[in-house]
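# Predicted model and sequence below, questions to follow.
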Amino acid sequence: MDYSFTEEQNMLRDMVRKFTQAEIPPEVAREIDEQDRFPRELLAKLSELGIMGINVPEEYGGQGGNIVDEMILFEEISRALPVLAWAAGNIILYGNEIIKTNGSEEQKKKYLPRLAKGEVIFAYALTEPNAGSDAASIRTKAELRDGRYIINGSKIFITGAGVSDIVVTNARTAEPRFGGITDFLVETSSKGFSTRPIKDLGYRGSNTCEVYYDDVEVPLENILGGPECLNHGWKQMMRLLNTERLLLSACALGIGQGAFEYALNYAKQREQFGKPIGTFQVIQHKLVDMATELEAARRLAYYAAWKETQRMECVKETSMSKYFCSEVAKKIALNGVQILGGYGYTMEYDAQRYLRDVLVLSIGGGTTQIQKNIIGKQLGL
């Protein structure tokens, strides 16, 4: 069994790391966080590198990469500026992945070439005020009137909805709990579509929004996959879960790595009792635990990704990866604050930003508890 990185993947990691070092010094990351500003300029620069087409098939203008390539990208960006990885995810996951996996041929030709160039941004609207982990209980409705669907309802915690061109919207089109959901490609310029930004604790600049649909008209051809995919929304979502879990795992690994390196550098420089605090065994052991658990999480994540590339059953492994990477990164970020002591509790040092950013990763994309439920079922419990 060999799931080591290829030469091309190592080159990708080096390229992205050089980009983040050049374009995202700490002061830029702090500014974006403090201003709660969507990183549109940095997203455009990433697009200029051709990275937005990383998982778009070559026949549609992309690089034809796999989930491992995507994870390398998300991990490296998240080390420097996690919110930029989420902004890229609006294109790479919610655009490229959704359209190439579930789109009709017409939709692939229409959107994938533009997505690969970073010319269009997507968002994904599933969660509602009363439909979080119980996603199938959505109430947003789409009714057929005069040959068009009319959508009414609301969504919440939708990343990038206010800066996107298309919001892939899950709406109820029939009574069956799972078999009555349809995905629609809703243009944000549509009459009756509106958003309200939500102030987040972390991932500031992600443009997390409430979304409102007030008699929003959608043509039949904007059903994801075409009219023949009416009521296929739940099935379409299930096809994306392994990818989503693995990309969120990569985000957690990047934040964990950034938080670890920040604490490690501080421990080497900060002196107490006449010597660096990193020479004290209690600090050494804490940093050793952080490094070891981070490496274990990384091995699990990329092993799960390797299984996905081999088209092997890996629901258990991707769920393990998502929950374990999120929890390990959270623990690392918290320990980083502790190592910095009083300075870790101030907004002038970046330790607090890593902690604020990482917290959502054990919530979004399926909570840690939901992931454990899935793993339990996979174990036959």
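Yes, it's here.

# CA only for contacts and neighbour counts going forward, please
Will do.

# which residues touch the strand or helix carrying A171?
For A171, the host element (DSSP states H and E) is strand 166-172. Strand 166-172 is touched from outside by 94, 120-126, 138-142, 151, 161, 180-188, 233, with contacts defined as Cα atoms under 8 Å, 6 or more residues apart in numbering.

# Take this one as well and set it beside the first:
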Amino acid sequence: MAFDAEIRAALIEQVRRFVTEKCVPIEAQVADDDAVPQSVVDEMKQLGLFGIAVPEEYGGLALDMETECLVAFELGHTSPAFRSVAGTNIGIGSQALVLFGTEEQKSKWLPGIASGDLIASFALTEPEAGSDAASLTTKAIRDGDHYVLNGTKRYITNANKADLFTVMARTDLSKPGAKGVSAFVVERNTPGVSVGQPEKKMGQQGAHICDVIFENARVPVANRIAGEGEGFKVAMSVLDKGRLHISAVATGVSERLIKEMVNYALERKQFGKPIMDHQLIQAMIADSQAETYAARCMILDAARRRDAGEDVTMLASCTKLFATEACGRVADRAVQVFGGAGYVTDYGIERFYRDVRIFRLYEGTSQIQQIIIARELARAAKAGNL
């Protein structure tokens, strides 16, 4: 649905206040504790942040893509770990159900996902299958009214808190690549499902990734999403939307870092004047602002096109590539503008520098985005639509 401008503005202001008043003051605490306080999670539930992409009939806010991106910009103004708490419910954990689930599946799980009482994760990546997602080896073999799942998923966000997993598994061993893959909802308490310990990561402390292991886990046929062999279509549809969302979060972080750079450069003095008066500092800040503005415009254009029903596969990859790479450059410049202070934990800039590195990896690496963009251009040219 297209959101009423007044309601949209009120929602954005609510999220902005939440980020400014509740998240920003405890960024260092979350990093030190490697956990987001439950009180903050509860407030996110009250704001409806877990259900922003879930239809209203299941208790969600049903935001259109443009409004979701505007919310994501605001969530990006603090440590990405906060957004990650609800991130899988907003995106890859819930959207397979939203886009392809049966009415029975939606009624069973979406209300809990929307309220935040159920945490949903997306289990695609494996030890030997990441960017080449079609090479996954987790198997789901039909046995009467069930499928028997065996395999290991790796780097699964929020797996240690998840109640549900959207799992991609190979149901037809005779079909190589994407054709033999199907999608399933697997409940955490299913016998044979276990979750490993959270990995120690470069950044985003407070957001957790773990292995998920399936050992003869019996999953009802009724839990399959879409038809057998349609799992890759489900996964790619989910990722299109997720790439726009992550682009917006990354751009929000860039905006936060620009604010930090400008304020510091106005206060810090060298050679008898604020470093903001030195042209080489101005250049780094100006380049950051220009790139961030370009990223914001790209994201909103692609989001509006998706809301209008257009195929935005190529545009989503363009935004993901540009916005996340730009965020990396902005974070690097922020360390440079802060100088030695940018390398010291107390200022928080080095934490952001580490936190944003993952943006160029998950939801498809920058190199995968380049491949998708080139592929879509080639297809358009062959169809005479370029």
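Cool, the structure landed. Everything numeric in this text was worked out from a predicted model, so none of it was measured.

# Quick TM-score on the pair, please.
Here the TM-score for the pair of chains, by TM-score structural alignment, normalised by the length of the first structure, is 0.94; 375 aligned residues with a Cα RMSD of 1.8 Å.

# hmm, back to that, ok, and for the strand holding A171 of the first structure, which residues are buried?
166-172 (16 or more other Cα atoms under 10 Å).

# one step back: can you turn the buried part of the contacts of strand 166-172 of the first structure into a ChimeraX selection?
Only the buried members of the contacts of strand 166-172 of the first structure end up in this ChimeraX selection, burial being decided by 16+ other Cα under 10 Å:
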select :94,120,121,122,123,124,125,126,138,139,140,141,142,151,161,180,181,182,183,184,185,186,187,188,233
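
# out of the contacts of strand 166-172 of the first structure, which are inside strands?
Filtering these for membership in strands, criterion DSSP state E, returns 122-125, 141-142, 151, 181-187.

# Closest one to Q107 of the first structure out of these, please.
Q107 of the first structure lies nearest to L185 out of those, by Cα to Cα, at 9.7 Å.

# measure that closest one to I198 of the first structure for me?
For L185 of the first structure, the distance to I198 of the first structure (Cα to Cα, to the nearest Å) stands at 23 Å.

# Over to R40 of the first structure?
From R40 of the first structure over to I198 of the first structure the distance is 18 Å, taken as Cα to Cα.

# can you check P39 of the first structure too?
From P39 of the first structure to I198 of the first structure the distance is 16 Å (Cα to Cα).

# okay, those two: which has more neighbours?
Neighbours were tallied for P39 of the first structure and for I198 using other Cα atoms under 10 Å; the higher tally belongs to P39 (22 against 16).

# Does that one touch D33 like I think?
No. Distance between P39 of the first structure and D33: 9.8 Å, which falls outside the contact criterion (Cα atoms under 8 Å).

# Return every residue with contacts to both of the two.
G205.

# what do we get in the first structure for D64 of the second structure?
Aligned counterpart of D64 of the second structure in the first structure: N66 (TM-score structural alignment).

# Is it correct that its match is in contact with N55?
Yes. If you go by Cα under 8 Å, N66 of the first structure and N55 touch, sitting 6.0 Å apart.

# who's more crowded, those two?
Each of N66 of the first structure and N55 had its neighbours counted (other Cα under 10 Å), and the higher figure belongs to N55 (22 against 17).

# Can you name the helix or strand that the alignment partner in the second structure of that one falls in?
Following TM-score structural alignment, the counterpart assigned to N55 of the first structure within the second structure is A53. Taking DSSP H and E as the definition, A53 of the second structure sits outside all helices and strands.

# For A53 of the second structure, which non-adjacent residue is spatially closest?
With sequence-adjacent residues excluded and distances taken as Cα to Cα, 6 or more residues apart in numbering, A53 of the second structure is closest to A62, at 5.0 Å.

# check contacts around the one you found.
Residues near A62 of the second structure by Cα under 8 Å, 6+ apart: 1, 51-56.

# now with 7 Å?
With contacts defined as Cα atoms under 7 Å, 6 or more residues apart in numbering, A62 of the second structure is in contact with 52-56.
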